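> Quick one, fold the following:
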Amino acid sequence: MLNRRQLITRTALASASVALPGLALAQANNTTRIVVPFAAGGPIDVTARILADAVKGSLGTVIVENRPGAGGNIGMSAVAKAPADGLTLGVATTASHGINPWLFKQLPYDPAKDFAGITQMLSVPNVLVMNAETAARLKIQSVADLIAYGKANPGKLNYGSGGNGSAGHLAGELLKNQAGIFAVHIPYNGGNPAQLGLLSGQVDFNIDNLATAATNIRSGKLKALAVTTAQRSSAMPDVPTVAATLPGFEIDTWWGLVAPAGTPADVVRKLNTAFADALKSAEVKTRFAALFAEPAPNTPEQFDAFMKRERAKYERLVKLSGAKVD
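This is a model prediction of the structure:
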């Protein structure tokens, strides 16, 4: 007969083995696993799998484990609590390490203290787009035109996003703030519904991921006014930047690899070398280009500093938007 303490201990151990099957497998086989804090099939998952395949020559077996939920918080919490042995890595994103610390009242991890940066993986430009018919009707062909229309017609513009606190919402608030215009925010339940809202003319403009918007831009259904990165995108070099009209405007989507805090420096260096070399390879560049993603390898120190700057930037933007998730 088990006493109460033994029962609690065994129950906790059983729960842990169910909750972290990938971790147990990785430790048993000396396998490296990359935790993707979003569902399988999306661009973050796809790029993680491309990298996992590219580093198998230097790191051996690398598996990808999807742990979606709570805007990336569930997966990143699992990484933060994993042993700091270099066998469990996580994909840190704009959401998990930039937006969520200010959007959520409480996080199950500390993005500043619980992780060691390995390398940024990539940067994906966002693009300011309008329904092509709406743009023609309102005679808006550029960012300057959009700003001029907004100032001449206060309260008439609106824009859509994938939800309150999403990257598209915060980018829209930054645009409004720097341009000195007002536009009503229309939140949708995800990026795809937001794009459908734009295509159907329910909203005037969106700031969307270039990979998502590219097909409709090329078909002529959407008018691309500008990309939100500091430099033009190699995928659409004829599209100007927002910064050309609003100096200093810069916002994009990024993700990269992190390990639990306390991972030995030599292990971090080994991982950085393996993944950075893979990101510089012609094969990975070609496969990422199909996703409109640009590899952005850097050092662990550079990636940690970058994430710190992103947290500071999004603290301001989340406060500006007023978005909160309890």
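> CA only for contacts and neighbour counts going forward, please
Will do.
> what's downstream of the biggest strand by length in the chain, the next helix or strand?
Ranked by residue count under DSSP state E, the longest strand found in the chain is strand 115-124. Following strand 115-124 in sequence order, the next helix or strand is strand 126-131 (DSSP states H and E).
> That next one: what's the following helix or strand?
Remark: after strand 126-131, the chain's next helix or strand is helix 132-137, criterion DSSP H and E.
> so Q195 is in which element?
Following DSSP H and E, one finds Q195 within helix 191-199.
> Give me the distance from the longest strand of the chain to the chain's centre.
Mean C-alpha position of strand 115-124 versus that of the full chain (C-alpha atoms, centre = their mean, to the nearest Å) differs by 11 Å.
> about what we covered before: who are the packing partners of the helix holding Q195?
In terms of contacts (3 or more C-alpha pairs under 8 Å, 6 or more residues apart in numbering; DSSP states H and E), helix 191-199 is packed against strand 126-131, strand 157-161, strand 205-209.
> next SSE after the last one?
Sequence-wise, the next helix or strand downstream of strand 205-209 (DSSP H and E) is helix 210-218.
> one more, for comparison:
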Amino acid sequence: MKTIAHFALAAMLAGTCSLAAAQAYPSKPIRLVIGFAPGGAADSVARAMSEPFGKALGQPVVVDNKPGNGSSIAADIVAKAAPDGYTVLIASPSSISVNPALNPKIGYSPRDLLPVTKITTSPLVLAVNPNTGITSVKELIAAAKKDPEKLNYSTSGNGSAPHLGAALFTQLTGAQMTHVPYKGGSLAIQSVMAGDTQVTFGTSPTVLPMANGGRLRVLAVSTRERSPLVPDVPGMREAGVPDYNLEFWYGVFVPAGTPPGIVKKLFEAATAAMQSPNVKAALAREGTEVSLSASPEKFAEFLVEDGKFWVNLVKSAKVKVE
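Prediction:
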């Protein structure tokens, strides 16, 4: 009986401490970790939301870029951080579903990260270096089949959404291209503009500004139909690949074990930040749409089904860690 009483007292004290921590939170700056280099889509989202996010929390939010291994380094850092709400991750499907499926020896499990909310969704954009002379998806497929050794495609890393987008494209079309991974979307785009690679499935924020300046030629978006985010660009059905359909998202995560009260505060602050007209306008200019979960629980439910899609794509496209 004495042991049971001790356990009950310990549980009550732990609950009281957790409640007190949640009520005092936050009392210092929050570190917002992203798995890609500055200039990419994740970086754009993080920097657009960081100021209003911090304002809603009442503390500064500091963006911390930790690129590498298809964003696994950042996810691993946050998964192993103290579950106190001061280390927060912005992640895409690559961190949460794809990388664990590609690499069973990865240093963290998706269970080590607690979902807070989805924040954005957008299509990928298929683009080429204008010097290739390729002006349509059909011409790209023909060129890739005619000379399989000639075309290289760049992405923001192994297991990233752009990598999976290109893998699905080659699977459906029979086009043969060589994958060249980089540590971030901006680096991948720079390689295409420089002619080191010729093709990319990039994110809208990294591709569209360069396309508008004539340094890239956009061929299609990765959704089956035209996207209202990029209305002047054909969808894959119109471009000649009707079975192709893919879009990706970014979401907010914290270490597992973070008290529910802190998760609630982060959810409310992220929701307020992303509903800011300035944030919506900034992201819309780059082809990204604000897309929020109704609750952390609803985001967790979404991830279960979404994860199945990405893992099935990894398997069917036979994507490997290179």
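> Any idea what the TM-score is?
The TM-score (TM-score structural alignment, normalised by the length of structure 2) is 0.75; 292 aligned residues with a C-alpha RMSD of 3.3 Å.
> picking that back up, buried residues in the longest strand of structure 1?
Across strand 115-124 of structure 1, burial judged by 16 or more other C-alpha atoms under 10 Å covers F115, A116, G117, I118, T119, Q120, M121, L122, S123, V124.
> ranges for the strands of structure 1?
With DSSP E, the ranges of strands along structure 1 come out as 32-36, 62-66, 88-93, 115-124, 126-131, 157-161, 183-187, 205-209, 222-227, 253-260, 294-295.
> Ok, which of these comes nearest A274 of structure 1?
A274 of structure 1 lies closest, by C-alpha to C-alpha, to one member of the strands of structure 1: strand 115-124, at 10.1 Å.
> just the angle between the closest one and strand 205-209, please?
Going by axes from the mean of the first three to the mean of the last three C-alpha atoms, to 10 degrees, strand 115-124 of structure 1 is angled at 120 degrees with respect to strand 205-209.
> Show me what the helix or strand where G15 of structure 2 lies is packed up against.
Using DSSP H and E, G15 of structure 2 falls within helix 2-24. Judged by 3+ C-alpha pairs under 8 Å, 6+ apart, helix 2-24 of structure 2 is in contact with helix 260-274.
> how long is stretch 248-262 of structure 2 end to end?
One end of stretch 248-262 of structure 2 to the other measures 27 Å (C-alpha to C-alpha, to the nearest Å).
> contact partners of it?
Defining contact as C-alpha atoms under 8 Å, 6 or more residues apart in numbering, one finds that stretch 248-262 of structure 2 is touched by 18-19, 22-23, 25, 42, 78-85, 87-93, 111-124, 161, 263.
> What subset of these is buried?
By 16+ other C-alpha under 10 Å, the contacts of stretch 248-262 of structure 2 give 18-19, 22, 25, 42, 78-81, 83-85, 87-93, 112-124, 161, 263 as buried.
> Now do the closest residue to A235 of structure 1 other than its chain neighbours: how many residues are near it, please.
Of all residues beyond its chain neighbours, the one nearest A235 of structure 1 is F292 (6.3 Å), with distances taken as C-alpha to C-alpha, 6 or more residues apart in numbering. Here the count is done by other C-alpha atoms under 10 Å, and F292 of structure 1 has 22 residues near it.
> corresponding residue for F292 of structure 1 in structure 2?
By TM-score structural alignment, F292 of structure 1 lines up with G287 in structure 2.
> Pull the contacting residues for that match.
Neighbours of G287 of structure 2 in contact, by C-alpha under 8 Å, 6+ apart: S122, P123, S204, P205, L208, L229, V230.
> if I line the two up, what does the second one land on in structure 1?
In structure 1, P123 of structure 2 lines up with P125, judged by TM-score structural alignment.
> what's around the closest residue to that match other than its chain neighbours, how many residues?
Leaving out its chain neighbours, the residue that sits closest to P125 of structure 1 by C-alpha to C-alpha, 6+ apart is D252, at 5.2 Å. Residues near D252 of structure 1, counting by other C-alpha under 10 Å, number 20.
> Can you verify my assumption that D252 of structure 1 contacts L122?
No - counting by C-alpha atoms under 8 Å, D252 of structure 1 stays clear of L122, with 10.3 Å between them.
> want to throw the helices and strands packed on helix 191-199 of structure 1 into a markdown table with distance to T228 of structure 1?
What follows is these, written out as a markdown table (distance: least, C-alpha to C-alpha, whole Å):
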| stretch | distance to T228 of structure 1 |
| --- | --- |
| strand 126-131 | 5 |
| strand 157-161 | 15 |
| strand 205-209 | 8 |
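> between those, which one is nearest to A52 of structure 1?
Here strand 205-209 is closest among these (C-alpha to C-alpha), at 23.7 Å.
> Relative to structure 2, which residues correspond to that closest one?
Strand 205-209 of structure 1 corresponds to residues 199-203 in structure 2, going by TM-score structural alignment.
> on average, how far is that stretch from the matching bit in structure 1?
Per the superposition on structure 1, stretch 199-203 of structure 2 and its aligned residues are separated by 2.1 Å on average (mean C-alpha distance after the TM-score superposition for structure 1).
> Relative to the whole chain's centre, how far out is that stretch?
Relative to its parent chain, stretch 199-203 of structure 2 has a centroid offset of 14 Å by C-alpha atoms, centre = their mean.
> With stretch 167-177 of structure 1 instead?
Put simply, stretch 167-177 of structure 1 sits 15 Å off its chain's centre (C-alpha atoms, centre = their mean).
> How about it, which residues are buried there?
For stretch 167-177 of structure 1, by 16+ other C-alpha under 10 Å, it's A167, G168, H169, L170, A171, G172, E173, L174, L175, K176.
> Go through those residues and name the one nearest Y159 of structure 1.
Nearest member of these to Y159 of structure 1, counting by C-alpha to C-alpha, is G172, at 7.5 Å.
> thought the closest one was touching Y159?
Yes - G172 of structure 1 is in contact with Y159 according to C-alpha under 8 Å; the separation is 7.5 Å.
> Now for the two: what residues contact both?
Shared contacts of G172 of structure 1 and Y159, defined by C-alpha under 8 Å, 6+ apart, are found at N206.
> related to what we said a few turns ago, buried ones in the helix holding G15 of structure 2, by neighbour count?
By 16+ other C-alpha under 10 Å, the buried positions in helix 2-24 of structure 2 come out as S18, L19, A21, A22.
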